[in-house]
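Participant: What follows is a predicted protein model with its sequence.
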Amino acid sequence: MKLLSAYSITVFAAMAAAKLQITLPNTHTEWESGSMESIKWKATDESRNALLSIELLEGSDPNNLNTVTTIAEKIPASSMQSYFNVPNNLKSSKNYSIKLVDDNGEEYYGQTFRLNGGKDTGSKKEQTRTTKPNVASNKEVLQDRASSDSPNVQAAKDSKSSPATSAATSAVDSKAMHKNTGTANAAACASSNLAVFAAMVAAGAMF
């Protein structure tokens, strides 16, 4: 025969003589994080006028549970139920329980039950992971920029060298012009001298 824990014996004894008896959740209950769950109890005639606070308990040792959060306060015992929107940040455990406290300070405990807590949505390592730069892509961008700059660079080179080139070309053309002019003048002079010489010969023959 399975032995009951000291906590369970205390709970069942308290339930038998209690003015308030928690009926839900119980040992067959399983809460899910993010869901709306019900809390129910029975109240005797003498406790119906009491105002209750409702607490959620949990602990690794079912005989020594700690308060996790206060679910509600100043709830009329006569309502005999309340609701709890289970947060996503609660851990999973099979040792959750409900405690009712009336306005006289009397405490009433429910049975332990399981609660399935929220799941981790991702590690910090994944969230902080950075992406390495695309070296090939950056290289292509630099090549494109160099190609687009080439016409401008060539134009700048042409513009920079044009005055010197033009000056050199002009100097060569001028020298050639002077040479041609000198040759023409020499030819004309020679032709004139021949004409004079011929005239002198003709004149001598006459005398």
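Facilitator: In hand now; what should we look at? Since the model is a prediction, treat every value here as computed from it, not as a measurement.
Participant: only C-alpha atoms for contact and neighbour calcs from this point on.
Facilitator: OK.
Participant: Mind jotting down where the helices sit in the protein?
Facilitator: Remark: helices assigned in the chain by DSSP state H are 6-17, 124-127, 135-206.
Participant: and A17, how many residues sit next to it?
Facilitator: 9 (other Cα atoms under 10 Å).
Participant: whoops, I mixed them up, L52
Facilitator: Residues lying near L52 (other Cα under 10 Å) number 22.
Participant: quick one: it and P76 touch, right?
Facilitator: Yes. Look at L52 against P76 with Cα atoms under 8 Å: they come within range, at 6.2 Å.
Participant: follow-up on the earlier one: from the helices of the chain, which stretch is densest packed?
Facilitator: Each of the helices of the chain was scored by mean neighbour count; the highest is helix 6-17, a mean of 14, by mean count of other Cα atoms under 10 Å.
Participant: Dump the helices of the chain into CSV; add distance to L100 as well.
Facilitator: CSV is the format used below for these (distance: least, Cα to Cα, whole Å):
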stretch, distance to L100
helix 6-17, 12
helix 124-127, 39
helix 135-206, 65
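Participant: Which one of the ones you listed lies nearest to Y96?
Facilitator: helix 6-17 (12.8 Å; Cα to Cα).
Participant: ok, longest strand in this protein?
Facilitator: Scanning the chain for the strand with the most residues, using DSSP state E, yields strand 66-76.
Participant: So which other helices or strands are in contact with that one?
Facilitator: When contacts are defined as 3 or more Cα pairs under 8 Å, 6 or more residues apart in numbering; DSSP states H and E, strand 66-76 sits against strand 51-58.
Participant: other SSEs contacting the strand it packs on?
Facilitator: Here strand 51-58 touches strand 66-76, strand 93-101, going by 3+ Cα pairs under 8 Å, 6+ apart.
Participant: ok and it relative to strand 93-101, angle-wise?
Facilitator: 160 degrees (axes from the mean of the first three to the mean of the last three Cα atoms, to 10 degrees).
Participant: alright, now check it against this:
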Amino acid sequence: MVWEGLNIPRETREEAQGHGAAVVWFTGLSGSGKTTIARALERQLFHDGVRTMLLDGDYVRHGLNGDLGFSPEDRRENVRRVGEVARLFFEAGSVVLCTFVSPYRADRDRVRSLIPEGRFVEVFVDVDLEVARARDPKGLYARSQAGDLEGLTGVDAPYQAPVAPEVTVETRDVTVEESVESLRRALVEAGVVPGGSR
């Protein structure tokens, strides 16, 4: 197989569209608020004229990764595949928002290595386990407590929190709107998106 470069380079796309590309990787326990914040951020960025793509764990597991379970090996493969898809959208000039528990640091670091320095933004959506249990939007913690679900991250499977994420959002203490503003500010400071709304 002979590798060919992109037909239209990412830098050309970025110049034409007036903003850079990036991968914003949301990680945290189920119920932390990853998807809620990412969806709100995407709406804001879209309103600002930024090309976006949201890759959500539930959506991906219904299609691309429908053949994977939740063993450590399957979790790694889930993140590996998503990382490759995120890179494709990145090279197409998009700000790619990825919302995955992604419990292992090594897997997240592997995705980071696919993206140029300064264009991967790891977002640790931090929440106490008890708060996540109380929210339980998918009923996973209730199923785990009832003995109907094994291997739930943070309960009976490990979660390795980021050591030095670009952004930490503590959702017990801040609103969705405040979270979106801090993330948008991080993208502005990284030179990915313009400072003002269009």
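Facilitator: Cool, the structure landed. Because the structure is a prediction, the values reported are computed rather than measured.
Participant: Can you calculate the TM-score here?
Facilitator: After superposition, the two chains reach a TM-score (TM-score structural alignment, normalised by the length of structure 2) of 0.21; 76 aligned residues with a Cα RMSD of 5.9 Å.
Participant: Compare the helices of structure 1 and give me the one nearest T70 of structure 1.
Facilitator: Closest approach to T70 of structure 1 among these is made by helix 6-17 (20.0 Å; Cα to Cα).
Participant: Could you list every helix and strand in contact with the closest one?
Facilitator: Packing partners of helix 6-17 of structure 1 (3+ Cα pairs under 8 Å, 6+ apart): strand 107-109.
Participant: can you rerun that using 10 Å?
Facilitator: strand 20-24, strand 107-109 (3 or more Cα pairs under 10 Å, 6 or more residues apart in numbering; DSSP states H and E).
Participant: Out of those strands, which one sits most buried?
Facilitator: Highest mean neighbour count of the helices and strands packed on helix 6-17 of structure 1: strand 20-24, a mean of 21 (counted as mean count of other Cα under 10 Å).
Participant: So which bits of the helix or strand where D107 of structure 2 lies are buried?
Facilitator: Using DSSP states H and E, D107 of structure 2 sits in helix 105-114. Neighbour counts using 16 or more other Cα atoms under 10 Å place 107-108, 111-112 of helix 105-114 of structure 2 among the buried residues.
Participant: before we move on, what about stretch 80-93 of structure 2?
Facilitator: 80, 82-83, 86-87, 89-93.
Participant: Can you tell me which of those is closest to Y141 of structure 2?
Facilitator: Nearest member of these to Y141 of structure 2, counting by Cα to Cα, is V82, at 24.8 Å.
Participant: Now do F124 of structure 2 against E91 of structure 2, distance only.
Facilitator: 24 Å (Cα to Cα, to the nearest Å).
Participant: Can I get the helices and strands packed on helix 6-17 of structure 1 in JSON lines including distance to K179 of structure 1?
Facilitator: Formatted as JSON lines, these follow (distance: least, Cα to Cα, whole Å):
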{"stretch": "strand 20-24", "distance to K179 of structure 1": "124"}
{"stretch": "strand 107-109", "distance to K179 of structure 1": "127"}
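Participant: T165 of structure 1: which of these is closest?
Facilitator: Nearest to T165 of structure 1 among the helices and strands packed on helix 6-17 of structure 1 is strand 20-24 (103.0 Å), distances taken as Cα to Cα.
Participant: hang on, the earlier thing: quick one: which of the buried residues of stretch 80-93 of structure 2 is nearest K34 of structure 2?
Facilitator: Checking these against K34 of structure 2 with Cα to Cα, the nearest one is V82 at 15.9 Å.
Participant: For F26 of structure 2, see how far away the closest one is.
Facilitator: For V82 of structure 2, the distance to F26 of structure 2 equals 13 Å [Cα to Cα].
Participant: From R133 of structure 2, how far off is Q145 of structure 2?
Facilitator: Q145 of structure 2 is 10 Å from R133 of structure 2, where distance means Cα to Cα.
Participant: So those two - more neighbours on which side?
Facilitator: Legend: neighbour count by other Cα under 10 Å for Q145 of structure 2 and R133, higher for R133 (19 against 12).
Participant: tell me which element that one falls in.
Facilitator: Short version: R133 of structure 2 belongs to helix 129-135, going by DSSP H and E.
Participant: For that helix, list every residue counted as buried.
Facilitator: Buried residues in helix 129-135 of structure 2, counting neighbours by 16+ other Cα under 10 Å, are found at 129, 132-133.
Participant: of those, closest to R184 of structure 2?
Facilitator: A132 (24.5 Å).
Participant: That closest one reaches Y141, doesn't it?
Facilitator: Yes. Counting by Cα atoms under 10 Å, Y141 is a contact partner of A132 of structure 2 at 8.3 Å.
Participant: you'd agree V95 of structure 2 is up against F89?
Facilitator: Yes. At 7.9 Å, V95 of structure 2 counts as touching F89 under the criterion of Cα under 10 Å.
Participant: and of the helices of structure 1, who's closest to E37 of structure 1?
Facilitator: Across these, closest to E37 of structure 1 is helix 6-17 (Cα to Cα), at 21.7 Å.
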